[in-house]
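J.: Got a predicted model here, sequence first, then my questions.
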Amino acid sequence: MNVIKKLKTGSIVYGNLPRGCILCQKGKKLVLFVTGICNYKCFYCPISLERRNKDRMYVNGISVKSYKGILKEAERMDAMGTGITGGEPLLRFKKTLHIIKILKDAFGEEHHIHLYTSGLGINMEKIKMLEKAGLDELRIHIIEDT
């Protein structure tokens, strides 16, 4: 039975917390900002002007220019998972797929990867490709056009 509970962090949860959230609370989740490019201009967007609409990668807030930099930071912090975010990671779909594969190859299937997206351009073919690459969790924030 699902119940509403308050976590030590102050958050309120219905049911069980996803694995990605548990790892993040433990400080074991790498935060990978794939790109600042996004087609939306949401008023609540937390992306700084420095990163917004710029095609740059950051890992745990550190600018990286190569995939090797991602792996190095993941090793340094002993990451058990990665949260992929942006801008909109799906606007750099091939790059995002490649990163997922690199992380799974380097750290194994147990390395939990989730991706945040607005769902822009998502379809079943892309979802299957993400799953095949090793994505464990897809978090879609639906943006309603008005």
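T.: The structure has been received and is ready for your questions.

J.: use CA for all of it now, contacts and neighbours both
T.: Fine.

J.: Can you tell me what sits against stretch 121-128?
T.: residue 90 (Cα atoms under 8 Å, 6 or more residues apart in numbering).

J.: Nearest the middle, which residue of this protein would you pick?
T.: residue 84 (1.9 Å; Cα atoms, centre = their mean).

J.: what's the spacing between that residue and residue 129?
T.: 16 Å (Cα to Cα, to the nearest Å).

J.: same thing with residue 35?
T.: Distance from residue 35 to residue 129, by Cα to Cα: 19 Å.

J.: before we move on, back to that, does the residue nearest to the centre of the chain sit in a helix, a strand or a coil?
T.: Secondary structure assignment for residue 84 (DSSP: H, G, I helix; E, B strand; the rest coil): strand.

J.: Now for this structure: which helix has the highest residue count?
T.: helix 93-107 (DSSP state H).

J.: helices or strands next to that helix in the packing?
T.: helix 67-77, helix 124-133 (3 or more Cα pairs under 8 Å, 6 or more residues apart in numbering; DSSP states H and E).

J.: Most tightly packed of the ones you listed?
T.: helix 67-77 (a mean of 16; mean count of other Cα atoms under 10 Å).

J.: Tell me how many other residues surround residue 82.
T.: Using other Cα atoms under 10 Å, residue 82 has 24 other residues around it.

J.: One more to weigh against that first structure:
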Amino acid sequence: MLQDRFGRRFYYLRLSVTDICNYRCNYCLPEGIGCGRSLMGENPLSVPEVATLVRAFASLGTEKVRLTGGEPSLRKDLVPLLEAVRASERIRRLAITTNGYRLPSQIDAWHRAGLDQINISIDSLDPAQFRHITGHNRLGTTLQGLERALTLGMTTKVNAVLLRQYNLAELDNFLAWIRETPVTLRFIELMRTGDNRAFFASNHVAGSDIETLLLREGWEQVIRSRDAGPAREYFHADYAGRIGLITPYGKDFCASCNRLRVSAQGKLHLCLFADQGFEMRETIAAGDSEALAAHIRVLIGGKAAGHQLHEGFTGATRNLAMLGG
């Protein structure tokens, strides 16, 4: 089992397959990806390299892999990538995070490839506000894809970044939606990155405020599984869906960390807000998963006790598209 010097065990790998995104979310990439950049990004890991990486992590006890971006669906070889992860018998759960842009046309192929959990970014249920936040008029298409995921029996979650000036007023609408919709709606505290200092200052909302409201209304916390993500989930007998809260500025947030991140180019990031990623590409490209596993064991010794977001430190993270948030 992969364990750091603080006794935290790591069952969960978040693997970016591209650092490119086709959305222009105001809290992440308001200016888009920039001119001249390939939609594949800069030399992302190939399917065989991903297979080697996953074998190494699986041998160290990883049970859940999430493909992130950028936007993973921009990879034309996404289905083979999913198949490469699913080929490892030790991986119990295969997930993806997507903006849903291509979801209706691709979700069936992803499901056939072995995908069993999907997280869809929906920061507003109002079409005009959705377009204002993301730069795209795709809410209807995204919701259509979500319905198909539910029909296929996939565990379906929705990510909504809390934004004081844009969607905080929609809280009641979100709650009304999950009264009948069996998804986990995860409210995510806006995190400060290298590129969003002013936006963060005017839009950050403490997740603890939402938690106080939920507890007052009779919501109860769900017991976490060992490969669960960072959200604290809540359920209510009157609702088909659940609420999740991701509160990186909350007390002891890092104490329960169970996940590691690998960039699209094969760097190991011990924290989303670490000041660097560790090069693994050469070892990955060699195809020796045992040597790679040994390398990862050494690198994990450098994982810090926690991030320094409270002190304004954002590390190397310029925007959340770099490592999938």
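T.: Alright, I've got the coordinates. Just so we're clear, the structure is a prediction, and the values are computed from it rather than from any experiment.

J.: Give me the TM-score for these two chains.
T.: Remark: TM-score between the superposed chains equals 0.61 [TM-score structural alignment, normalised by the length of the first structure]; 109 aligned residues with a Cα RMSD of 2.8 Å.

J.: With distance to residue 118 of the first structure added, can I get the helices and strands packed on helix 93-107 of the first structure in a markdown table?
T.: Supplementary listing: those in a markdown table, determined by distance: least, Cα to Cα, whole Å:
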| stretch | distance to residue 118 of the first structure |
| --- | --- |
| helix 67-77 | 23 |
| helix 124-133 | 13 |
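
J.: Select, out of those, the one closest to residue 5 of the first structure.
T.: Evaluated with Cα to Cα, those place helix 67-77 nearest to residue 5 of the first structure, the distance being 29.6 Å.

J.: quick one: the closest one to chain centroid distance?
T.: Between the centre of helix 67-77 of the first structure and the centre of its chain there are 15 Å (Cα atoms, centre = their mean, to the nearest Å).

J.: Please apply the same query to stretch 77-84 of the first structure.
T.: 10 Å.

J.: Identify the residue range in the second structure corresponding to that stretch.
T.: In the comparison with the second structure, stretch 77-84 of the first structure aligns to the range 60-67 (TM-score structural alignment).

J.: From one end of the matching stretch to the other, what's the distance?
T.: 18 Å.

J.: Also stretch 122-141 of the first structure?
T.: 12 Å.

J.: Stretch 79-95 of the first structure too?
T.: 20 Å.

J.: same thing with stretch 54-67 of the first structure?
T.: End to end - Cα to Cα - stretch 54-67 of the first structure spans 18 Å.

J.: Need the contact partners of it.
T.: 30-37, 70, 73, 99.

J.: The second structure: which residue goes with residue 118 of the first structure?
T.: Aligning on TM-score structural alignment places residue 118 of the first structure opposite residue 99 in the second structure.

J.: which of the contacts of stretch 54-67 of the first structure lies closest to residue 24 of the first structure?
T.: Lowest distance from residue 24 of the first structure to the contacts of stretch 54-67 of the first structure (Cα to Cα) belongs to residue 30, with 8.1 Å.

J.: Tell me which residue of the second structure lines up with the closest one.
T.: Residue pairing (TM-score structural alignment): residue 30 of the first structure is matched to residue 13 of the second structure.

J.: same question, residue 101 of the first structure
T.: When the second structure is aligned by TM-score structural alignment, residue 101 of the first structure is paired with residue 83.

J.: who touches the closest residue to its match other than its chain neighbours in this structure?
T.: In space, and not counting its chain neighbours, residue 83 of the second structure is closest to residue 113: 5.3 Å by Cα to Cα, 6 or more residues apart in numbering. With contact set as Cα under 8 Å, 6+ apart, residue 113 of the second structure has these partners: 79-80, 82-83, 86.

J.: Now rank the residues you listed by neighbours and give me the top one.
T.: Counting neighbours by other Cα under 10 Å, residue 82 leads the contacts of residue 113 of the second structure with 26 neighbours.

J.: Report the secondary structure state of residue 32 of the first structure.
T.: Once three-state DSSP is applied, residue 32 of the first structure turns out strand.

J.: Nearest to residue 4 of the first structure, out of the helices and strands packed on helix 93-107 of the first structure?
T.: The closest of those to residue 4 of the first structure is helix 124-133. By Cα to Cα, the value is 29.9 Å.

J.: Show me which residues of the following helix or strand past that closest one are buried.
T.: Of the helices and strands lying after helix 124-133 of the first structure in sequence (DSSP states H and E), the nearest is strand 137-140. For strand 137-140 of the first structure, the neighbour count (16 or more other Cα atoms under 10 Å) marks 137-138 as buried.

J.: What mean distance separates strand 137-140 of the first structure from the matching residues in the second structure?
T.: For strand 137-140 of the first structure, the mean deviation from the second structure after alignment is 0.8 Å (mean Cα distance after the TM-score superposition for the first structure).

J.: Where in the second structure does that strand align, residue-wise?
T.: Going by TM-score structural alignment, strand 137-140 of the first structure sits over residues 117-120 in the second structure.

J.: where exactly do the helices run in the second structure?
T.: Secondary structure of the second structure, counting by DSSP H: helices at 47-59, 78-86, 103-112, 127-134, 139-151, 171-180, 197-203, 207-216, 281-285, 289-299.

J.: Looking at these, which one is packed in the most?
T.: Most buried among the helices of the second structure, counting by mean count of other Cα under 10 Å: helix 47-59, with a mean of 23.
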